[in-house]
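In: no FASTA, just this:
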């Protein structure tokens, strides 16, 4: 019997941590899993350890051998001068992505989880799979970037292509452009990359413009929906629905791989988009619907960015799993009143949170003030929507 959804998680993926002050904090995973447990939506028995071991062959589906060797060698290099030169050469001596001890092993576990999720769906073991530690979409074949060492999303997609020959639609909802995945498949007509993000005019990585359409035989299989700073829920969802639905209807994929960075929320400290939890309620619901319409339900969901790790990430990531398993809470999110978060979860974590924890799954009407330039932002985004879909 095929399961409806599986939750893949390796406890040691929490070792992927740059330093104590770095915004990419793996406690996000613990907070999310604990919230799902307290909500009665996940048990310890349902946390499946990846069945795939990440080796060089898997990493080199996307990454250059010299890069993989460098990441491994840094852990054992005693000479600080050699270590510094190597780290700088491969993007591992930046403020964003500094080398840390055990980096190769920790990053490899994340790759293993995403590939295991992809294999479980493509082999028919399950319809949907969620790997919240994944989604490190900025890494390049020869260089680390943007908190990302190995590009697990791109490796999982390439694994699907090589082992199963399936057409893949990659959907990236992180506020930062999914550049690493885009460039890996920029000339591949069998992988369509779609990214909705804050415009690169103002935000890292400075790419993801609507004119980036793909190259050679892959031209027309790359789509970017850059949004204006301070875009709010209604315009974000309008842009997502209008462009993504046209893309998927044209491309007709065999499987969806989605990246769920949740840093477009107004509380997030690393971006300028002004959305609420409403978009994180809708994103998985839309993708779930599209998966059953176009791919026979085949859907792999990964985590990603998200730097308000207490108030936003646990709620947003939990909503993905709740949608995947058709949990009753998912339908309650559309009722007149937001259901409340479990008091046991709030009590456990409130003293560690630097800000008061929310009491409900959705934000209140007065939690996020409106943006004065709403009309201009909406109009600008609509113009971009037309550019993105003009050839579809």
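Out: Everything's here; your move. Remember, it's a predicted structure, so these values are computed and weren't measured experimentally.

In: contacts, neighbours, all on C-alpha from now
Out: Noted.

In: can you give me the strands in the stretch 201-350 of the chain?
Out: For the stretch 201-350 of the chain, the strands defined by DSSP state E, counting those that start in this stretch cover 222-227, 255-259, 299-302.

In: could those be laid out in CSV, adding distance to residue 110 and mean neighbour count?
Out: Supplementary listing: those in CSV, determined by distance: least, CA to CA, whole Å; neighbours: other CA atoms under 10 Å:
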stretch, distance to residue 110, mean neighbour count
strand 222-227, 25, 27
strand 255-259, 14, 27
strand 299-302, 10, 28
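
In: Relative to residue 27, which of those is closest?
Out: Among these, strand 299-302 comes nearest to residue 27, with 16.2 Å by CA to CA.

In: which helices and strands sit right next to that closest one?
Out: Applying 3 or more CA pairs under 8 Å, 6 or more residues apart in numbering; DSSP states H and E, we find strand 299-302 packed against helix 103-122, strand 126-131, strand 255-259.

In: Below is an additional structure, to be compared with the one above:
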């Protein structure tokens, strides 16, 4: 079997250029041009055959209402018109859709219901056995609440997709959130649900939006113990981040024993990201999906749906991080080559094509030259604090 045929059997890549319509304004930090940069990088690397691609399709309001309040969906639809009714515009604040972070925009419902549709399609593809793995980088909008938009997120595609997996396939779902911002919307969607376990590793909410995700948040009622949070300190580096992630996740999955993994891959814990303070390198975006991949085969017969998420250095970080995820999901030869050679160069034609648009020099290699970075002050204290948090997170895990 050739490398391309192996990729086609291994994973589905859900993508359409029209997903860039999810766009608040030209000045807003949430910029889905990063999808185009990632797809172009993978194509130039010979890692994304057309046969792996499938466009997302929108879902109807009924599906959205499995997670979101009917009134909220009606508000999103009304505020998506070119000239919304003044009565709806006056009520936009009620639904969190008049803020600097999450302002309503023309075509909002169509764009974001398509994002939800892509994530639901990914679940269907995996749960029906059409493919063991599916990736939808346009998804991962994890902050939206039942009746309110928040944190750049209008509809919560991750929550809708998880609810779909539960209702349509009877699946127990482990949700893994690696965004630097706590996965609050998904957590609250399933906080009392014993059949969904949410695991989030993020920068502590003491200093960062959304201010939730304390290690003491563990779920309620029959869902107690199925919420696990690992809030790490600002300026956490690779080794400590990976220790916390790996040690806790291995215990979580062994105790919960899911039928499906849904993972969210915000890549804003990187040192270059402008909206957070964690100081990791591209190494966590190589090693973290490798562990999820292994655990998916050990516990879920390979069933793994991966979503995008945050990531605001769209030039130097997001394309590399998301490409590394796809290389892992498809067992691409480049993945193994990177283990042997951390200095492996990016395709030169990709760097040449996009450098004129980036204010910063684009990195020449897939991974970062961490040995040239200045170590963070207080590294020992940060590591010790993270280790203490990790132990508290594992108190109720066998």
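Out: Looks like it arrived, so ask away. What you are looking at is a predicted structure, and each value in this text was computed from that prediction instead of being measured.

In: Any chance you could compute the TM-score here?
Out: Laid over one another, the chains give 0.97 as their TM-score (TM-score structural alignment, normalised by the length of the first structure), with 391 aligned residues with a CA RMSD of 1.4 Å.

In: circling back to that earlier point, so which of the strands of the stretch 201-350 of the first structure is nearest residue 268 of the first structure?
Out: strand 222-227 (15.9 Å).

In: Could you check how far the counterpart of residue 36 of the second structure in the first structure is from residue 14 of the first structure?
Out: Here residue 36 of the second structure is matched to residue 30 in the first structure, going by TM-score structural alignment. According to CA to CA, to the nearest Å, residue 30 of the first structure and residue 14 of the first structure sit 8 Å apart.

In: and the counterpart of residue 202 of the second structure in the first structure, what helix or strand is that in?
Out: Counting by TM-score structural alignment, residue 202 of the second structure corresponds to residue 197 in the first structure. Per DSSP states H and E, residue 197 of the first structure falls inside strand 191-198.

In: Report the angle between that strand and strand 222-227.
Out: Inter-element angle recorded for strand 191-198 of the first structure and strand 222-227: 10 degrees (by axes from the mean of the first three to the mean of the last three CA atoms, to 10 degrees).

In: who does strand 191-198 of the first structure touch, helix- and strand-wise?
Out: When contacts are defined as 3+ CA pairs under 8 Å, 6+ apart, strand 191-198 of the first structure packs onto strand 168-172, strand 222-227, helix 233-251.

In: can you redo the helices and strands packed on strand 299-302 of the first structure as JSON lines with distance to residue 93 of the first structure?
Out: Listed next are those as JSON lines, based on distance: least, CA to CA, whole Å:
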{"stretch": "helix 103-122", "distance to residue 93 of the first structure": "13"}
{"stretch": "strand 126-131", "distance to residue 93 of the first structure": "28"}
{"stretch": "strand 255-259", "distance to residue 93 of the first structure": "26"}
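
In: follow-up on the earlier one: and the match of residue 202 of the second structure, how far from residue 175 of the first structure?
Out: According to CA to CA, residue 197 of the first structure stands 4 Å off from residue 175 of the first structure.

In: shared neighbours of those two, anything?
Out: residue 264 (CA atoms under 8 Å, 6 or more residues apart in numbering).

In: what's the distance between residue 93 of the first structure and residue 52 of the first structure?
Out: The gap separating residue 93 of the first structure from residue 52 of the first structure is 30 Å, by CA to CA.

In: Name the residues of stretch 96-110 of the second structure that are buried.
Out: 96-98, 101-110 (16 or more other CA atoms under 10 Å).

In: What is the most widely separated pair among those?
Out: Longest span within these, CA to CA: 101 and 110, 19.1 Å.

In: And the nearest residue to residue 308 of the first structure once chain neighbours are set aside, how far from residue 122 of the first structure?
Out: Distances taken as CA to CA, 6 or more residues apart in numbering place residue 268 nearest to residue 308 of the first structure, at 5.1 Å, with adjacent residues excluded. Here the criterion is CA to CA. By it, residue 268 of the first structure lies 34 Å from residue 122 of the first structure.

In: For stretch 210-221 of the first structure, which residues meet the burial criterion?
Out: For stretch 210-221 of the first structure, the neighbour count (16+ other CA under 10 Å) marks 210, 212, 213, 214, 215, 218, 219, 220, 221 as buried.
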